[in-house]
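Visitor: sequence-free structure coming up:
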C-alpha cells in the first residue's frame, strides 16, 4: 500500500459514495450469517476494500474521519489506511471503545500487532470484561506471534498464563480467540511448541467445558503432521 497522502478526490464523502455503489444486500446477508452486525454496513467484501485502500493510500487523518462515520466498511477502511506507528495506545484504546464486531476487532489487532510496543496492550485488553475488547487482546497475541518476528519467545511464554486464566470465558467471540492465540503461539517456534501443546493437554483435562474445548482444538492442530513438519524446517534461533 502506498504511503502517499490521498488525493483531493478521496474525502470521507467520496469514500462513502464509493462504498455505497460497491455494496450489495447479498453481501450484507452473508455478513450476518457469519455473525457480523450488518446494521451499519453497505455490504462490501474485503476483496473490494483492500484494493480500494491501496488506491487511496495511507492517511491517518482520513482514517479518523472514516471511523467517525460509524459505517462498518468505513471503519474497516480506516484500519487499513492507518500505519501501525500511528496506532499509539491512546488512539488504539479510543477505537476499541467502538468495536462491536469480530472482523473489525481482528483487522484492528492485525495492524496493531505490527507496531513496536503493542505487547504492552495485551494484558490491558485481556483483563477487560467487554467481549470484543478481550477478544482483541487474544487476537493481538495471535497476530504478534505472526508479525513480531524479532521479539524473544519469552514474550509468548508469558502469554500462556493469560490464556490459562481466561480459558473459562465461554463467550463465542472470546473462546475462539483464546484457542487461536494458543495455536499461533505453538506454531511460532519449536521452543514454544512444547509449552503450548502441554497447556493444550492440561486444558483438555479441565473440569470446565470451555477450557476442554479450547484444549482439544489447539491440541488437534499442534499435534498435526503438517505443523510438526513445518516446525522441523524452521531455522534454529
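Guide: Received, thanks. Here the structure is a predicted model, which is why all the values come from computation and not from measurement. Numbers count the residues shown, from 1 in each chain.

Visitor: going forward, measure contacts between C-alpha atoms and count neighbours the same way
Guide: Will do.

Visitor: If we ignore the residues flanking it in sequence, what's nearest the spatially most central residue of the chain?
Guide: Central residue of the chain (CA atoms, centre = their mean): residue 106, 2.5 Å from the mean position. Closest residue to residue 106 apart from its sequence neighbours, by CA to CA, 6 or more residues apart in numbering: residue 139 at 6.0 Å.

Visitor: what about versus this one:
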C-alpha cells in the first residue's frame, strides 16, 4: 500500500471515468466522471496517506481532489494550508467535502469559521456559514443567535447562490434546534421567500426554511 504512487492512483481514477457520470455531474457544476461509490472504495483500499493526499490535491483534478479529501489526515493541516485549499476548491463537491470531512475535524476550524464568514468572496463565506450551521446544531454555546438572524435577515435575499444556500441552511437550523428563536426564523423565511419555489422531489423536504423547520420539528415530536 505504501508504495502506491501518484501515477498509479491517477491511472486508477482515469479507468473509473464514465462519460454518463460526468454528464450528470457537470449539471451540478462538478467536472469529473467518477462514480462516488467507486471513489470511496478506492479510498478504502488506499487507506490514510497524507503525503499522497497532498500530491493528489496539487494536481488540480476534481476527482483526484475528492480522493485526496478521503485519504488525508484532517488534523494534519495547518490553518493557512486549509485557507489556501478552500480558496482553490471552486467545484461544489470538492468545496462541500473539504469543509465537511476535513475542516470540521481540524483544530483550526473555529478560527477559520470566523475568518471565512466575513470574507468578501461569497464562496469562501459560504464555507464559514456551513461551519456556523454545524455549531448551531452541535455546539451553540457562545454563538450570538439573534445576531446571526439579523445578518441573515439583512443579507440572505441578495446573496449569491452558494452563500444564500448556506445562510438559508443556517436559518433553518436555528429554527429547528432553538425553540426560542423558531418563530422569528420562520417569519424571516416567509418574508424573504428564499428558495420558496425550489423544485423538490416527492418524499424530500423543501429547502424553503419555514417548511423545512416545521417538517423537522414535526418529525421530532411524532
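Guide: Thanks, I have it. None of the values given here were measured: they were computed from a predicted structure.

Visitor: quick revisit: counterpart of the residue nearest to the centre of the first structure over in the second structure?
Guide: In the second structure, the residue equivalent to residue 106 of the first structure is residue 96, according to TM-score structural alignment.

Visitor: if I look at its match, how far off is residue 154 of the second structure?
Guide: The spacing between residue 96 of the second structure and residue 154 of the second structure, counted by CA to CA, to the nearest Å, is 25 Å.

Visitor: corresponding residue for residue 160 of the second structure in the first structure?
Guide: Using TM-score structural alignment, the partner of residue 160 of the second structure in the first structure is residue 171.

Visitor: wouldn't that match be in contact with residue 129 here?
Guide: No. Using CA atoms under 8 Å as the test, residue 171 of the first structure is too far from residue 129 to be in contact (10.9 Å).

Visitor: any idea where the helices of the second structure begin and end?
Guide: Along the second structure, counting by DSSP state H, helices occupy 6-16, 19-27, 36-46, 50-58, 62-71, 79-88, 92-97, 109-117, 122-138, 145-155, 161-177, 179-192, 209-221.

Visitor: superposed on the first structure, where does the fifth one end up, distance-wise?
Guide: Helix 62-71 of the second structure, aligned to the first structure and superposed, deviates on average by 1.1 Å (mean CA distance after the TM-score superposition for the first structure).

Visitor: which bit of the first structure covers that helix?
Guide: The aligned range for helix 62-71 of the second structure is 72-81, by TM-score structural alignment.

Visitor: Excluding its own residues, what touches the matching stretch? List them.
Guide: Outside stretch 72-81 of the first structure, the residues that touch it by CA atoms under 8 Å, 6 or more residues apart in numbering are 15-16, 19, 38, 40-44, 49-50, 53, 56-60, 62-64, 66-67, 69, 104, 107-108, 111.

Visitor: Aligned to residue 51 of the second structure, what sits in the first structure?
Guide: Residue mapping for residue 51 of the second structure onto the first structure gives residue 61, with TM-score structural alignment as the criterion.

Visitor: what's the answer for residue 18 of the second structure, then?
Guide: In the first structure, residue 18 of the second structure lands on residue 24 (TM-score structural alignment).

Visitor: Its match is in contact with residue 38, isn't it?
Guide: No. With contacts defined as CA under 8 Å, residue 24 of the first structure does not count as touching residue 38, sitting 11.4 Å away.
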